[in-house]
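**Student:** Following is a predicted model, sequence given first.
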Amino acid sequence: MPKLIQVQEHELIPLEISLPVWQEGMRLPAQSEGLDRWFFRWQWGAAFPVNSSDEEYSGEGYYASYVIGAQWIDSTPLVITPKGGCDKIDYLKMLATCLNSGIESKELSKIYGVDLEQPRIEAPELNSVLSPLIIVHFISLVRKIIKRGLKKSYVSRESNLKKVRGRIAISQNEYYNVMRKRCERLYCKYQEYSADTPENRLIKKALLFSRQIIAQIAQENKSLHALHHAINQCISAFCDVSDQIEVWEIKSMKRHKLFRGYEEAVQIAQMILRWCDYSITSIRPAAESPCPVFWLDMSLLYEHYVLGLLREAYGEKIKYQAKGYTGYPDFICYDPKLVMDTKYIPRFQQGGIDIAIARQLAGYARDRKLFRLPASEVIPCIVIYPKEGEAQNPFKDKSLEELLAEDEDGHLLGFYRIAVPLPTLNEPETNLSPSFTYFSQDKRDS
């Protein structure tokens, strides 16, 4: 077995691979327009500098980016973990906050990717990241299905009845009734219009698997109890659906585009059942399970986490990913006029706002497609970044105008910085409501 390489975000990766093989690095699959993300990338000198005086990174080589996960590089397993370790970040709380913001399932699918076709990697610490992520994504899809109503279809049934329904099954009727002299009974085969379809049975089975996984993780993370309750709510909506389904049915399940939301839900359900080897009794604790090949974009997760905090404080006043001539600013507000952008740069607080970032936000603030304003008006720009500390909502109980009274950049007029710490598991337990509030949001075209 090749030796495992494990590094943290932004660190130099000791890969013994020549540049012509990988060229720039390892790009993430399924890139959307406007997104250019890498699992790792070649840097000619300083990697991911915060400002011109940053001397932490030096020398050329392959550096990890803002994406964590586990990947195979040729035959070498590579694991990238967040700064400070996976055991310190409360991913569930971040994901629950994302759901509060009304994040769509298609946006969640951009945050991460899983490949179950490749061999698994011995990185059990990453299961604490991946398990809640997939399950929260699955729950968001199931809740949409429940809201629209479960798919119903004609399902084949067999039963021993008192009167004919459908058609009489001759051989079964002879065995169960004629030979046993039960003349008042008829064994029939018939069609019944029911929600007990193969797709719904698959989804219910995956919900039961998810509950088993969460029950194991919840022993170490009490904040997962809210997710456990949300799963029970989803299971109760499938009370008239059986959970009996064969492995061959799971593998050969066809996706029907006629029913919106089912196609992706079936795909994620198949992923969960395959991950658990199709048997609830064979689920092993996360600490003992190898990790599938996957990636998680921490910058996008942080962006949606901040969106949830902003929506919690200001509701519909915050517009997400509005389309302008200069691009898609993360957040804008029209009353008062503000431009806000997240930068997942943990060392951001050590220096001033980088000139490239200032130019980007200044372009948004002068975009006539985003704002109708006189040439003399200066729109404030706020940079939001993570730092260590107790996670709280810095926007709650504050007006947007009050945000501009804090931490103005000393070199740039109208530029401000706000630190939003990542939630950690060693914080006091908070009650996460399983009844997530959904807000409408602007859809990003990319």
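**Tutor:** Sure thing, it's come through.

**Student:** drop to CA atoms for contacts and neighbour counts, all remaining ones
**Tutor:** Will do.

**Student:** show me where the stretch 301-446 of the chain has strands.
**Tutor:** Counting by DSSP state E, counting those that start in this stretch, the stretch 301-446 of the chain has strands at residues 319-320, 331-334, 337-342, 381-385, 415-419.

**Student:** May I see these organised as TSV, with mean neighbour count and distance to Q191 added?
**Tutor:** Compiled in TSV, the strands of the stretch 301-446 of the chain are given as follows (neighbours: other C-alpha atoms under 10 Å; distance: least, C-alpha to C-alpha, whole Å):
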stretch	mean neighbour count	distance to Q191
strand 319-320	21	48
strand 331-334	19	52
strand 337-342	22	55
strand 381-385	22	58
strand 415-419	21	60
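
**Student:** Alongside the first one, take a look at this:
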Amino acid sequence: MSKLIRSNHLETVCEHKQIDFACESVEVSDIFFQDNEKNERCIQVIYGKDSLALKMSYFIGADWLVKNQQAIYVAPKINKGTQEVDYLGMLQSCLTHGDIAKNTKDLYYIKLNEPFIEIDQQMDLLTPLLIIQFLQILKSLVKKGLKQSYYKVERNLNSRVKGKVLIAQNIKKNVVRNKVTNTFCSYEEFGFDGIENRVLKHTLSFVRRYLSQYPEYHGSMRCLIDHCTPAFERVSDEVNLHEIKAVKRNSFYKEYQETLKLSKIILKRFGYHISEIEHNNIEKISVPPFWIDMSKLFELYILGLLKDKYGDKILFQAKGSYGNPDYLLIDDVQPLIIDAKYRPTYQQDKNLSYIIDDIRQISGYARDVGILDKLGYHTVEEQSSKVVSCVVIYTDQDEGYKLPNSLTASKSIEGFTKFYKVPIAVPVLKKQNSF
């Protein structure tokens, strides 16, 4: 395995930062989220005459700058790197709302087929995130009830025959041993012990073993494990590698798709062998290149806070004629269009009242006929006469961790009618954890 680069400024880089280093005849390209040039850049490469700069965005993770030679690790740090964002706490907070889990599809991207990168154990941002998401979605699945299905079993039956007689096994286990009343058969049963449930239980065993090494996280997730475990009492966790890879999507059980997808990623992360977890407490580990979208995570975190405050009155990414605002507050007295901005700019410049691109974007939503209709303004007269209040929620670590009682009681944005800013701090780690 090639190691994480430890020269120049590449040992640990913080999100939203830019670093410069001398060119060494190595060609480095921009890194796009999900390897799609239509998406945002995780890292932008800016070439100078004798040097180049790497500009970080709001993505954290690890990736190759030059495959198998130079890798980079971007840490979840803000405020000049003095505070590390508790991204796991943010994820746990928002996933307490079961309906938010379905919006985590584009939260992260893992390059499982790329060469793995060796990092320090405490830099492993990926595994805890996968485990938290797996447990939260599994909890929702268990609440609905495990599905039953037909599955094949092979058994040595006494004084009866069922299904198909397996000739070779029957000769080996019965005929040569003179067990004339036994017949080795293969047949189908209907119940909970199908391959999908066995893969989930097998993954749950991985998760339980992994978390047992980290008491600081095992405590907060133990309730999730205890909630899910009883549902699998009638399910075996015996499953082979071929069966895991052969599990396919079933359109009749869509709630299983995301859970099984996470199961496969977690199992592949440990090479499908639970014994690998025993060696996971060493200082160095290897992980696939990955990126976590902190802007998306902040968006989901704020969604959780808004749902805590307003419940079902909050619509997430409602589709209008022009675009999809982050949130709508459906309220007869004061409907709101709300947008979340994960950027340090507002905090870094206390004199900055607004960013004009933010105003333009949200103003467009406030004039969108489709959005106005969802807010309760159905007629042309209502849509023409009403000015909808707009709120920008942004990160500021000098502020509190809770939303104010009234979002429009916060600081208004000068020069614009019914525009408001609401600062909020994101959770940070009080001390370095053991990951």
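**Tutor:** Right, received. Where do you want to start? Since the model is a prediction, treat every value here as computed from it, not as a measurement.

**Student:** Please state their TM-score.
**Tutor:** TM-score for the superposed chains, counting by TM-score structural alignment, normalised by the length of structure 2: 0.81, backed by 403 aligned residues with a C-alpha RMSD of 3.3 Å.

**Student:** Turn the strands of the stretch 301-446 of structure 1 into a markdown table, columns for distance to A269 of structure 1.
**Tutor:** Shown next, in a markdown table, are the strands of the stretch 301-446 of structure 1 (distance: least, C-alpha to C-alpha, whole Å):
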| stretch | distance to A269 of structure 1 |
| --- | --- |
| strand 319-320 | 29 |
| strand 331-334 | 33 |
| strand 337-342 | 32 |
| strand 381-385 | 35 |
| strand 415-419 | 37 |
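
**Student:** Out of those strands, which is closest to V293 of structure 1?
**Tutor:** Each of the strands of the stretch 301-446 of structure 1 has some distance to V293 of structure 1 by C-alpha to C-alpha; the shortest is strand 337-342, at 27.4 Å.

**Student:** Give me the residues contacting the closest one.
**Tutor:** Contacts with strand 337-342 of structure 1, where a contact means C-alpha atoms under 8 Å, 6 or more residues apart in numbering, come from 302-303, 306, 329-333, 361, 364-365, 379-385.

**Student:** now swap in stretch 391-403 of structure 1 and tell me
**Tutor:** Stretch 391-403 of structure 1 is touched from outside by 309-310, 312-313, 336, 420-424, 427, with contacts defined as C-alpha under 8 Å, 6+ apart.

**Student:** ok, now with 7 Å
**Tutor:** Stretch 391-403 of structure 1 is contacted from outside by 309-310, 313, 420-423, using C-alpha atoms under 7 Å, 6 or more residues apart in numbering.

**Student:** on that earlier part again, how about the strands of the stretch 301-446 of structure 1, which one is nearest P119 of structure 1?
**Tutor:** Across the strands of the stretch 301-446 of structure 1, P119 of structure 1 has its closest neighbour in strand 337-342 (34.9 Å, C-alpha to C-alpha).

**Student:** Which stretch of structure 2 is the closest one matched to in the alignment?
**Tutor:** The aligned range for strand 337-342 of structure 1 in structure 2 is 335-340, by TM-score structural alignment.

**Student:** what's the matching residue for A62 of structure 2 over in structure 1?
**Tutor:** Using TM-score structural alignment, A62 of structure 2 sits opposite A70 in structure 1.

**Student:** what about the residue nearest to that match when sequence neighbours are not counted, how many residues close to it?
**Tutor:** Among residues not flanking A70 of structure 1 along the chain, V79 sits closest, at 4.4 Å (C-alpha to C-alpha, 6 or more residues apart in numbering). Residues near V79 of structure 1, counting by other C-alpha atoms under 10 Å, number 24.

**Student:** right, and V79 of structure 1 touches G69 too?
**Tutor:** Yes - between V79 of structure 1 and G69 there is a contact under C-alpha atoms under 7 Å: 5.8 Å.

**Student:** How about the contacts made by the aligned partner of A195 of structure 1 in structure 2?
**Tutor:** By TM-score structural alignment, A195 of structure 1 lines up with F192 in structure 2. Contact analysis of F192 of structure 2 by C-alpha under 7 Å, 6+ apart lists 147-149, 234-235.

**Student:** Derive a PyMOL selection command for the buried subset of these.
**Tutor:** Of the contacts of F192 of structure 2, the buried ones go into a single PyMOL selection, burial set by 16 or more other C-alpha atoms under 10 Å:
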select buried, resi 235
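
**Student:** closest to G320 of structure 2 among the contacts of F192 of structure 2?
**Tutor:** Distance to G320 of structure 2, by C-alpha to C-alpha, is smallest for K147 among the contacts of F192 of structure 2, at 36.6 Å.

**Student:** Quick check: chain neighbours aside, which residue is closest to the alignment partner in structure 1 of the closest one?
**Tutor:** When structure 1 is aligned by TM-score structural alignment, K147 of structure 2 is paired with L150. In space, and not counting its chain neighbours, L150 of structure 1 is closest to A195: 6.4 Å by C-alpha to C-alpha, 6+ apart.

**Student:** The one you found and F209 of structure 1, how far apart?
**Tutor:** 20 Å (C-alpha to C-alpha, to the nearest Å).

**Student:** Looking at structure 2, name the residue matched to G113 of structure 1.
**Tutor:** Under the alignment defined by TM-score structural alignment, G113 of structure 1 is paired with Y109 of structure 2.

**Student:** For my notes, confirm its match occurs in a strand.
**Tutor:** Yes - counting by DSSP: H, G, I helix; E, B strand; the rest coil, Y109 of structure 2 falls inside a strand.

**Student:** check contacts around it.
**Tutor:** Counting by C-alpha under 7 Å, 6+ apart, Y109 of structure 2 has contacts 34, 290-292.

**Student:** so who does the most centrally placed residue in structure 2 touch?
**Tutor:** Residue closest to the mean C-alpha point of structure 2, counted by C-alpha atoms, centre = their mean, is L107 at 4.6 Å. Going by C-alpha under 7 Å, 6+ apart, L107 of structure 2 touches 292-293, 296-297.

**Student:** Let's see if you can find the most crowded of those residues.
**Tutor:** Counting by other C-alpha under 10 Å, top hit in those: I292 with 25 neighbours.

**Student:** Which position in structure 1 pairs with that residue?
**Tutor:** Matched by TM-score structural alignment, I292 of structure 2 corresponds to L296 in structure 1.

**Student:** nearest residue to that match other than its sequence neighbours?
**Tutor:** Counting by C-alpha to C-alpha, 6+ apart, the residue nearest L296 of structure 1 is Y112, at 4.4 Å.

**Student:** And for P115 of structure 2?
**Tutor:** P288 (6.6 Å).

**Student:** Please list all residues in contact with the one you found.
**Tutor:** Counting by C-alpha under 7 Å, 6+ apart, P288 of structure 2 makes contact with 110-112, 114-117.

**Student:** Perfect, I'm done here.
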